[in-house]
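Student: this one's structure only:
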């Protein structure tokens, strides 16, 4: 009788644990989906925003980069905030803030209002991704963690790809303003799931927030990005350009010095002594920088250069979305068994091939022959890359530091996108014509290829995987 009762209790506990894991995974996906979706859904609406509110290529760059500046710099603070106040609390605050700032962006009356609202959105978005991913890494262990990360990356990266589809439909059928309100439903659903999770929040005793480091990082990135975007209009000889660039560089240097000596650094430099963490983040910089640049340029060129409506421009990336949804979890499982190195090498190289296929685009535009092959090859490479990349980086760090490790990796990804978007004007000469489109395709191909080479040279499979791989 007692044994039966114990077995029943064990079974009940196991079922409760499985339910909690499913809830955590769903919460992490939805919360990150909000941030990733907003980062890409806007790109397809940029031509419509420009027609309505005014501004040229620089305004389009700022609508993207205002979000990325605050997201990329404050995502590091979010990792510390999660340790101080708890991941669930930070997640809840981020969701509410994101909803409010999304409504503000939808109500924008001029470019400056929209750019400010986008910057505030980035602050709220910075609270979402590290906390949600840290929930996964603290809840799942072993192969289950690799599968969960694979599912998370598939769903959240699919948000990056499906965003232009939804955005294009709203732009053509209703208004670009509704693009910023897409997140209302997932925000509400995530807040409800957090309420029924009933999981005790985790805080780290003695944790503090490095506010000085946050200020240095934000001012440094803002100054450098301002110079890179506005130099096309003002020229490098303008004090407003070289002055802000100098301030930006000095603040970034100050940030690194601060991280070296701060008691509770936002970005512990010691993490970079771990081989897979440093190599994985370097690969992340090239891969995600290319992802952001390609996403913006393809969405804008298909409308302004090829003459497609916003809906069709958004649908152009749909095959990649389907591939990600179907295979990301499976790739995450394979990477957990075989190790991430092979996937992180072949994936970016495959994406590089996909980018080179865009060189077939001509004035007499044909999506089926000139763009679709690139999108399919690119989607395959992206699916092979993303889950193993995330697992390799977070798997190299002990679970109790997963929050800050996740924040650093996400900051690297967003800052890389921030810089490449800021450099767009220099690449295309201020006008995104066919020649500029080709130049961007070559640059992104080179960046993807470098990401693959770095992964091959720097990533090492975990010892347990390396021991069993030869016999498989």
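Tutor: That came through, no problem. These figures come from a predicted structure and were not determined experimentally. Numbers count the residues shown, from 1 in each chain.

Student: Going by C-alpha atoms from here, please, whenever you check contacts or count neighbours.
Tutor: Fine.

Student: these two touch, right, residue 396 and residue 273?
Tutor: No. Contact status for residue 396 versus residue 273: not in contact, 10.9 Å apart, counting by Cα atoms under 8 Å.

Student: neighbour count winner among these two?
Tutor: The residue with more neighbours, out of residue 396 and residue 273, is residue 396; 18 against 10, by other Cα atoms under 10 Å.

Student: got another, please set it beside the one above:
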């Protein structure tokens, strides 16, 4: 049934998702300022990002399932409200522990509002109108991601790092008002929620992240990091056992992995988006600390990436329908790998246009070959009964890759001076390797996979 207020429903969903997309990119350029003000160590700075990504990665599927069960409008408004309250707590945090706690609550709010904003659109529109609404939502999300770094840089330079969290308040309150006033409630009466799986996944990611963060920031594999990694691996095994036991009632049904293509796409997503997440964290930090950039300049340095992806992705959707996802998902990561390799030109005092821009441009071009075909391929790799779960799981895997990459990035953040640039060069070469592996995985696992019209996740 078509929404009674379609434009306002779309507006509410765009405002809600913009909170998460902006906050996912805006904080990176503020890390040096946060570190100086709150006297944070490199490991603690990593947790400023990880505290947000951890609950977002682990609870994204649960957030969508809870909306299906209890009502998407209700969960959408609740997620926005939680995000707004947590943003205010971030803005007024007097020490790092309070900031990290508030960032974790932000991540929980984002894990609730993101899937329910898209599911609300899916339920509110039908036919071609649904496709246009989803396309508008995706374009607005790309714009929000593009605006984040330069907006954050300007706010940090002009006002201070706390302003990047205050800006969420009017946006969130507007989203709550429009959703409460104009969005129609919907629910499917879904199966009982997979709380055991969600708890095990959260604990597993938390232990792994803690162990990797200690290992990378201390540059030593000691007893504490070994304990964290061991506990994380054991909890992953527990999570897999729980999901296997729950069958079709699991948040990660094992039946999806009966598809070779879906398994390959999961590995591709983890490796490629992990490399990209690490770069989006490290590059602004290195430009500010090692290159003498202001926060605004560092934010603007990233701008060609989301803009280039947004423009080129419009061409890739129709092309994927004609040629299938295998070719673009094999070639795109190799172009990304070339972009990572080009970033070894970054050096102290080196000009932006000849050192940073070529790599950023290549990465934007390569990722534009990946974004639309990846969504299409994920939906085509499983049967229709698992399409919504598969799409949500792939999104969670992308964020998990970024979470793990951020945990490992401490080895770069802990360096200083010429050592910082050298560590960054090593990191981008590792990212290059992961991108190459992603392309090879796509070529090896997607043979015979044809595109089918994308269905929005529910």
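Tutor: Cool, the structure landed. The structure displayed is predicted, hence computed values, not measured ones.

Student: after superposition, how close is the lengthiest helix in structure 2 to structure 1?
Tutor: When every helix of structure 2 is counted residue by residue (DSSP state H), the longest turns out to be helix 127-158. For helix 127-158 of structure 2, the mean distance from the matching residues in structure 1 following superposition reads 3.4 Å, by mean Cα distance after the TM-score superposition for structure 1.

Student: Tell me the mean distance between the helix or strand just after that helix and structure 1 once they are aligned.
Tutor: Counting by DSSP states H and E, the next helix or strand C-terminal to helix 127-158 of structure 2 is helix 163-166. Overlaying structure 1 shows helix 163-166 of structure 2 at a mean distance of 1.4 Å from the equivalent residues (mean Cα distance after the TM-score superposition for structure 1).

Student: how about helix 163-166 of structure 2, aligned to which bit of structure 1?
Tutor: On structure 1, the counterpart of helix 163-166 of structure 2 by TM-score structural alignment is residues 178-181.

Student: what residues are up against residue 449 of structure 1?
Tutor: Neighbour list for residue 449 of structure 1: 348-349, 351-352 [criterion: Cα atoms under 8 Å, 6 or more residues apart in numbering].

Student: er, residue 130 of structure 1 I mean
Tutor: Under the criterion of Cα under 8 Å, 6+ apart, the contact partners of residue 130 of structure 1 comprise 75, 78-79, 403-404, 406-407, 410.

Student: which of these show up in structure 2 as well?
Tutor: When these are mapped onto structure 2 through the alignment and contacts are counted by both residues aligned by TM-score structural alignment, their matches' Cα atoms under 8 Å, the preserved ones are 75, 78-79, 407.

Student: Take those and keep only those in helices.
Tutor: 75, 78-79, 407.

Student: Closest to residue 297 of structure 1 out of those residues?
Tutor: Nearest to residue 297 of structure 1 out of those is residue 75 (Cα to Cα; 24.9 Å).

Student: That closest one corresponds to which position in structure 2?
Tutor: Using TM-score structural alignment, the equivalent of residue 75 of structure 1 in structure 2 is residue 60.

Student: Its match touches residue 392, doesn't it?
Tutor: Yes. Contact between residue 60 of structure 2 and residue 392 holds when scored by Cα under 8 Å: they sit 7.2 Å apart.

Student: more neighbours, these two?
Tutor: Set residue 60 of structure 2 next to residue 392 and count neighbours by other Cα under 10 Å: residue 60 wins out with 28 against 23.

Student: for that one, what are its contacts?
Tutor: For residue 60 of structure 2, the contacting residues are 111-112, 114-115, 392, 396, by Cα under 8 Å, 6+ apart.

Student: Could you do residue 110 of structure 2 as well?
Tutor: If you count contacts by Cα under 8 Å, 6+ apart, residue 110 of structure 2 has them with 19-20, 56, 79-80, 83.

Student: where's residue 358 of structure 2 relative to residue 415 of structure 2, distance?
Tutor: Relative to residue 415 of structure 2, residue 358 of structure 2 is positioned 25 Å away (criterion: Cα to Cα, to the nearest Å).

Student: List the contacts of the match of helix 163-166 of structure 2.
Tutor: With contact meaning Cα under 8 Å, 6+ apart, stretch 178-181 of structure 1 is reached by 38, 41-42, 45, 102-103, 105-106, 166-167, 170-171.

Student: Name the residues of it that come out as buried.
Tutor: Residues 178-181 are the ones in stretch 178-181 of structure 1 that count as buried (16 or more other Cα atoms under 10 Å).

Student: other SSEs contacting the longest helix seen in structure 1?
Tutor: Among the elements of type helix in structure 1, defined by DSSP H, the one spanning the most residues is helix 2-41. For helix 2-41 of structure 1, the contact count by 3 or more Cα pairs under 8 Å, 6 or more residues apart in numbering; DSSP states H and E identifies helix 129-139, helix 142-173, helix 184-197 as packing neighbours.

Student: angle of that helix against helix 129-139?
Tutor: Using axes from the mean of the first three to the mean of the last three Cα atoms, to 10 degrees, the direction of helix 2-41 of structure 1 lies 160 degrees away from that of helix 129-139.

Student: Which parts of helix 2-41 of structure 1 count as buried, going by neighbours?
Tutor: When burial is assessed from 16+ other Cα under 10 Å, helix 2-41 of structure 1 yields the following buried residues: 20-21, 23-41.
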